[in-house]
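Student: 3D, please:
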Amino acid sequence: MTADGRQRIDKWLFFARVVKSRSLAAKLAQAGRVRVNRAKIDQASHQVRPGDVLTITLDRRILVYRVLEPGVRRGPAAEARLLYEDLSPPAPPIEPAAAAPLRERGRGRPTKKERRALDRWKGGE
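Tutor: Presented below is the predicted three-dimensional model:
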């Protein structure tokens, strides 16, 4: 951390517990999956400072964080939450899953029609 409150993006992501290791944070930044104030970055050494807005694209979600302060260490999750303000959009509501096709117990193997219904229910073909 420098005197003006700047910190490398890979260290900040690690301290804020966005990723499990600093090397994963560096790979995330180098892959272009992190934006700082809407500008895509491709270096793990990019400096962030308080007030910057980070957009982080992970596998199944998009995180939008405003940096409140640079990290000093990777501490507990409660300490990590003090480093940022979460601006992420709310997750879409989860629809209740349709009930699985029912079969009587002890009827043997399912028929072709029942197998197809099970495949459709599981999200297959």
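Student: hey, let's count contacts and neighbours off CA atoms from now on
Tutor: OK.
Student: which one's the longest helix in this protein?
Tutor: Taking DSSP state H as the criterion, the chain has its longest helix at helix 112-122.
Student: and it, which residues are buried?
Tutor: By 16 or more other CA atoms under 10 Å, the buried positions in helix 112-122 come out as Leu118.
Student: which of the three states applies to Thr55?
Tutor: Here Thr55 is recorded as strand under DSSP: H, G, I helix; E, B strand; the rest coil.
Student: which residue, other than its chain neighbours, is closest to it?
Tutor: Val64 (4.5 Å; CA to CA, 6 or more residues apart in numbering).
Student: what helix or strand is the one you found located in?
Tutor: Element membership for Val64 (DSSP states H and E) is strand 62-67.
Student: give me the next element, helix or strand, following that strand.
Tutor: Immediately after strand 62-67, counting by DSSP H and E, sits helix 77-80.
Student: now the other sequence, so there's something to compare against:
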Amino acid sequence: MRTASFVLMGLKYDPKFVEKLMGKNVLELSSTYQALMKEGLEKGIELGREQGRELGLEQGLEQGKEQALRASLLRIGEKRLRKPTETVLATLENVREPALLEQLLDKVLEAESWDELLAA
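Tutor: As a prediction, the model looks like this:
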């Protein structure tokens, strides 16, 4: 009855007033409430794990694509433009967007030097 009163009072009165009158955590005394909270927590944890796995997979695929594009760019660039300097390597290592690496890869066959390629 106390829990029902607590819930029904919440429909009409301010939460602080209800808490002052009835006391705090009335619902937590209910075994049904505790079971619902436990179930909600378990579902929340499982959803968090799923989302974490999906995010990790997505990030891993993105990093793999980035690394493959950079490796291809360096391989083709070394054959066409000679061995890259440490500065060029550092610059390419800082490129994190696969779209930009794809653009550089498209232009590497037209460039006459690493400087020309990276200036584009």
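Student: got a TM-score for the pair?
Tutor: With the length set by TM-score structural alignment, normalised by the length of the second structure, the two chains reach a TM-score of 0.26; 55 aligned residues with a CA RMSD of 4.6 Å.
Student: on that earlier part again, show me what the strand holding Val64 of the first structure is packed against.
Tutor: strand 53-57, strand 84-86 (3 or more CA pairs under 8 Å, 6 or more residues apart in numbering; DSSP states H and E).
Student: what residues sit buried inside that strand?
Tutor: Neighbour count says strand 62-67 of the first structure has 64-67 buried, by 16+ other CA under 10 Å.
Student: could the residues you listed go into TSV alongside distance to Gln7 of the first structure?
Tutor: Conversion of the buried residues of strand 62-67 of the first structure to TSV gives the following (distance: CA to CA, whole Å):
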residue	distance to Gln7 of the first structure
Val64	18
Tyr65	15
Arg66	14
Val67	11
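Student: how about these, which pair is most distant?
Tutor: Spatially, the most separated pair among those is Val64 and Val67, at 9.8 Å (CA to CA).
Student: what sits in contact with each of those two?
Tutor: Residues within reach of Val64 of the first structure and of Val67 at once, by CA atoms under 8 Å, 6 or more residues apart in numbering, are 53-54.
Student: quick one: Tyr84 of the first structure from Leu13 of the first structure, how far?
Tutor: Tyr84 of the first structure sits 10 Å away from Leu13 of the first structure, going by CA to CA, to the nearest Å.
Student: okay, the two: which has more neighbours?
Tutor: The neighbour comparison of Tyr84 of the first structure against Leu13 (other CA atoms under 10 Å) goes to Leu13, with 26 against 21.
Student: okay, now Ala77 of the first structure: neighbour count?
Tutor: Quick note: Ala77 of the first structure (other CA under 10 Å) scores 11 neighbours.
Student: isn't the residue nearest to Thr55 of the first structure right up against Val34?
Tutor: No. Look at Val64 of the first structure against Val34 with CA atoms under 8 Å: they stay out of range, at 9.9 Å.
Student: shared neighbours of those two, anything?
Tutor: Common neighbours of Val64 of the first structure and Val34 (CA under 8 Å, 6+ apart) are 54-56.
Student: most neighbours, which of the residues you listed?
Tutor: Leu54 (24 neighbours).
Student: contact partners for the closest residue to it other than its chain neighbours?
Tutor: Closest residue to Leu54 of the first structure apart from its sequence neighbours, by CA to CA, 6+ apart: Val36 at 4.7 Å. Contact analysis of Val36 of the first structure by CA under 8 Å, 6+ apart lists 48, 52-55.
Student: what helix or strand is Gln34 of the second structure located in?
Tutor: Counting by DSSP H and E, Gln34 of the second structure is found in helix 31-81.
Student: list the helices and strands that helix packs on?
Tutor: For helix 31-81 of the second structure, the packing partners by 3+ CA pairs under 8 Å, 6+ apart are helix 98-107.
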